[in-house]
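Participant: Show me the folded form of this:
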Amino acid sequence: MTAALDCPQPQARSWHADRALSQAAGSALKTRPDYRQHDSALAQLDRISPALTNGYYNHAPMVVEALSAMGQGREALAWLEREADSFTPVDAETSPLNPDNWRALIAAPGRYADWRAYFQNALETDPWREVVAIWVNRLVFGFSSSAAHGLLQTAHAARALQSDATPQRLRALANALAGWASRYSPLPVDVLPNQGVLDFQAALNAITPLSADKAPGEGAITAGYAQLVHAPGFAEDVSLVDLSGDLDARFDALMAVMASVFLSLARTPYTVIVFTHAVTGTAAARTLSQIVPDAVGRQLLFRAFEHGAALKAAFTPLALQSEAPRKALPPGDPARRAAQHGDDHMIKLTEAVLDAYKRTHNPVFLDVIAQAFAVLPAPNTH
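Facilitator: Prediction:
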């Protein structure tokens, strides 16, 4: 009779999986920014509108910065050439904005070019960090405007300026702030932080998704936001989140929670795109929090959580119509593979989670990359 073993035996290992994870992790930790082509890419975008020919928000300024941030800046010009047919030009300016009347001009139709001129003038006279701090504070209630793309573009522009404050990058920041201000649109629920006591995961677990008859289908993400008026208790539940503690650590914790939301609900190409915004929106808020005062950083933290909670509440019913994808392995060089893949969401998501992985070494971020590549086809295979 064989004697019982008195010590636990090691589980069987998948050497292929271990090797893939090790290669991806090593590549992530070695990623270094490369902004040598960045200004040339921005020059091609200076007179481009935030609107694509299909009406959606133009991701190009964000993509070229994300490529530069993860060492793939040499791919930016080729990416722009492939996407150029979808760009639209900036409309003509109408009249100068009165800075004393900015509240009345937020989201005014047809004023993007005027906002652009206003921010260009402001950045010629005031330090860019001061302009960012003032206007993030003014615009943060509209965090989710245009599916958070105004905030995202502003964060990408600000990060490039931290590397080098060139004239082209200052103009890119003016364009980003103009895009946010001209399309300002808060969520249709009035949510305010309430000195809550729940951590991010507990507060997110309390969110009740929309019922199936109220949930949006595939379409503009903003259509999902509109349905939040039918989400029971959404405002009260979101307000219970705890915002205390070290701000950087809290953002890293929120990034991990949003990564888990992605892994749970990003099951189809469309839902990958939807829940990418929960991750990239949090990453962008963290970037801006490094520039603004702490009180504004806390507002960014709260709105980033609210934004992710809104996506979860609105799009969970659609996501659960599909089975969860099989667990996949990340590519050995995620940054290079994202650049080759070419999808704008893939590029921005990969950059955001690689940056988070470098800070935290949390493998959940490598899992996000793996799942995104497994589910989202390259643009030429749609």
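Participant: C-alpha only now, for contacts and for neighbours.
Facilitator: Noted.
Participant: residues in contact with the closest residue to L177 other than its chain neighbours?
Facilitator: In this structure, L177 finds its nearest non-sequential neighbour in T154, 6.0 Å apart by Cα to Cα, 6 or more residues apart in numbering. If you count contacts by Cα atoms under 8 Å, 6 or more residues apart in numbering, T154 has them with 173, 176-177, 180.
Participant: Highest neighbour count among the residues you listed?
Facilitator: Taking other Cα atoms under 10 Å as the neighbour criterion, W180 ranks highest of the contacts of T154 with 31 neighbours.
Participant: Count the residues that sit near Q321.
Facilitator: Using other Cα under 10 Å, Q321 is surrounded by 10 other residues.
Participant: ah, wrong one, I meant T94
Facilitator: Neighbour count of T94, defined by other Cα under 10 Å: 11.
Participant: Same check on the one 5 residues further on?
Facilitator: Applying other Cα under 10 Å, we find 9 residues neighbouring P99.
Participant: element containing the residue nearest to L177?
Facilitator: With the criterion set as DSSP states H and E, the secondary-structure element containing T154 is helix 149-163.
Participant: Another sequence for comparison is provided below:
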Amino acid sequence: MDTTGILDEALERLHVSGPERMGRLTNHAPMAVEALAARGQARSVHRWLDLYAHKLEEFPAGVERVTAADWAAALGDPRRAADWIDYFQREVTERPWREVLAEWWPRLLPGMYGGSAHPVIRVGHAVRTLLVSGEDAGPRVDELAHGLGYWAARHRPVEGVAPLPGADSAAGALDAVTPIAEQDGSFPARLDRVTGLPVWAADVSDPDEAHRRLTELVRAATHRYATHAHGEPTMLVHAATAPNAVLRTLPALPRELWVPSMRAAWTASAAVTAMYAPDAPAAYVPPGTLTPDEVFERALAHGDEHVIKLTDTALDVGDEQAIAAALRAIELSDPLV
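Facilitator: Next up, the predicted model:
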């Protein structure tokens, strides 16, 4: 983890920008710079930000202050992003960040599908760096407030999804996902067409087992990207990175929240799979003998934010097929220019 102060500088630089651009596209920079710092590439953070800067917009104007008395009315209103971020900045200033996270995680968890699941991914990156850097982390605590505020503004539950026959393993359950019939349109439009998902790990009640199964899901979704990414190379990244964000957050949460977290992560990963899966897999291409550091350096040289984040997750998994997934993302994605 970066100890030079570069990550904090980058986050301060980014917190004058909004969480989105063009009214719908996510600002990925806070997530990408945290991944760069976590993978020993802090020296490249500002250079990467200079390349990404044209994708940033000014921080949006507020509408009306969110309070403890009226927050429910503002939940899921993207116009209130600035209001929500201001609310969480006040919260993490007045209380320990773990306390704020534990209170709001179960409120936000049912709506992790808004913003194409980017808000929970941003929170996962923020929590990872906070768990390493400690309680008094300045801009890193502020980054958690930005992530939680973005999540509250884009909160979108998934309802009415019928349980379908599944499988015991996460890989088998992902294989059992039926793609939606009309694979076109925006993320929200596609999500509305997801009416049924396979059952997986429904009988889990033990927190430690939930952690194990969630780890299995991240591995399975990452492996699957190596052979299925051509369905939609950018959006299918989230089938792996969203559950990994939840997995990274579990150590900061009360154990009673681990099982519902695993279940929400499964729904997110399976839904993204249904929305963007190709008709058939591609042939698996072994990754050769590249080291993890060499793979991440290739992702950095490519520069695309989704490539960096998928590679970051692939290195968490750490096996051959995960490395192959990272190389597949590099192959199929347009580089940052």
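Participant: that older thread, just the buried residues of the helix holding T154 of the first structure, please?
Facilitator: 149-161 (16 or more other Cα atoms under 10 Å).
Participant: How about stretch 359-375 of the first structure?
Facilitator: Taking 16+ other Cα under 10 Å as the basis for neighbour counts, the residues of stretch 359-375 of the first structure that come out buried are 364-375.
Participant: Same question for stretch 49-59 of the second structure.
Facilitator: Of the residues in stretch 49-59 of the second structure, those buried under the neighbour-count criterion (16+ other Cα under 10 Å) are 49, 52, 55-57, 59.
Participant: between those residues, which is nearest Q183 of the second structure?
Facilitator: K55 (26.6 Å; Cα to Cα).
Participant: Pretty sure that closest one sits against R21.
Facilitator: Yes. K55 of the second structure sits in contact with R21 when judged by Cα atoms under 8 Å, with a separation of 7.1 Å.
Participant: Give the residues shared as contacts by the two.
Facilitator: Both K55 of the second structure and R21 are in contact with N27, where contact means Cα under 8 Å, 6+ apart.
Participant: contacting residues around the nearest residue to F141 of the first structure once chain neighbours are set aside?
Facilitator: Spatial nearest neighbour of F141 of the first structure, chain neighbours left out: P186 (6.1 Å); criterion: Cα to Cα, 6+ apart. Under the criterion of Cα under 8 Å, 6+ apart, the contact list for P186 of the first structure reads 141-145.
Participant: chain center to stretch 89-102 of the second structure: distance?
Facilitator: If you compare the mean C-alpha spot of stretch 89-102 of the second structure with that of the full chain, they lie 21 Å apart, counting by Cα atoms, centre = their mean, to the nearest Å.
Participant: So what does A78 of the first structure match up with in the second structure?
Facilitator: Matched to the second structure by TM-score structural alignment, A78 of the first structure sits across from R47.
Participant: what about that match, which helix or strand?
Facilitator: Assigned by DSSP H and E, R47 of the second structure falls within helix 45-52.
Participant: S182 of the first structure: how many residues sit nearby?
Facilitator: Number of residues near S182 of the first structure (other Cα under 10 Å) recorded here: 24.
Participant: Roughly how far does the counterpart of it in the second structure sit from E294 of the second structure?
Facilitator: Taking TM-score structural alignment, the alignment pairs S182 of the first structure with A153 from the second structure. As judged by Cα to Cα, to the nearest Å, A153 of the second structure and E294 of the second structure stand 38 Å apart.
Participant: Over to A51 of the first structure. Which of the three states is it?
Facilitator: On the three-state scheme (DSSP: H, G, I helix; E, B strand; the rest coil), A51 of the first structure is labelled strand.
Participant: aligned partner of it in the second structure?
Facilitator: For A51 of the first structure, the aligned residue in the second structure is E20 (criterion: TM-score structural alignment).
Participant: how close does that match get to G62 of the second structure?
Facilitator: Plainly put, E20 of the second structure is 14 Å away from G62 of the second structure if you go by Cα to Cα.
Participant: Over to Y225 of the second structure?
Facilitator: In this structure, Y225 of the second structure and G62 of the second structure are separated by 39 Å, where distance is defined by Cα to Cα.
Participant: These two: who's more crowded?
Facilitator: A side-by-side neighbour count of Y225 of the second structure and G62, using other Cα under 10 Å, places Y225 first with 30 against 15.
Participant: With adjacent residues omitted, what lies nearest to that one?
Facilitator: Of all residues apart from its sequence neighbours, A325 sits closest to Y225 of the second structure (Cα to Cα, 6+ apart), at 5.5 Å.
Participant: Relative to L332 of the second structure, how far out is that neighbour?
Facilitator: Between A325 of the second structure and L332 of the second structure the distance is 11 Å, computed by Cα to Cα.
Participant: quick one: the helix or strand hosting A265 of the second structure aligns where in the first structure?
Facilitator: A265 of the second structure belongs to helix 258-276 when elements are defined using DSSP H and E. Per TM-score structural alignment, the counterpart of helix 258-276 of the second structure in the first structure is residues 297-315.
Participant: ok now that stretch, how far from the chain's centre?
Facilitator: Counting by Cα atoms, centre = their mean, stretch 297-315 of the first structure is centred 11 Å from the centre of its parent chain.
Participant: check the fit of it onto the second structure and give the mean distance.
Facilitator: Once the two are superposed, stretch 297-315 of the first structure sits an average of 1.3 Å from its aligned residues in the second structure (mean Cα distance after the TM-score superposition for the first structure).
Participant: Can you give the contact residues for stretch 126-140 of the first structure?
Facilitator: Outside stretch 126-140 of the first structure, the residues that reach it (Cα under 8 Å, 6+ apart) are 122-123, 170, 177, 180-181, 184, 291-293, 296, 299-300, 303.
Participant: That stretch aligns to what range in the second structure?
Facilitator: Using TM-score structural alignment, the residues of the second structure aligned to stretch 126-140 of the first structure are 95-109.
Participant: returning to what we had before: among the contacts of stretch 126-140 of the first structure, name the ones in helices.
Facilitator: 122-123, 170, 177, 180-181, 296, 299-300, 303 (DSSP state H).
Participant: Please list only the buried members of those.
Facilitator: So, by 16+ other Cα under 10 Å, the buried ones in those are 123, 170, 177, 180-181, 296, 299-300, 303.
Participant: What helix or strand is the spatially closest residue to L257 of the second structure that is not a sequence neighbour located in?
Facilitator: Distances taken as Cα to Cα, 6+ apart place P106 nearest to L257 of the second structure, at 7.3 Å, with adjacent residues excluded. Element membership of P106 of the second structure, judged by DSSP H and E, is helix 97-108.
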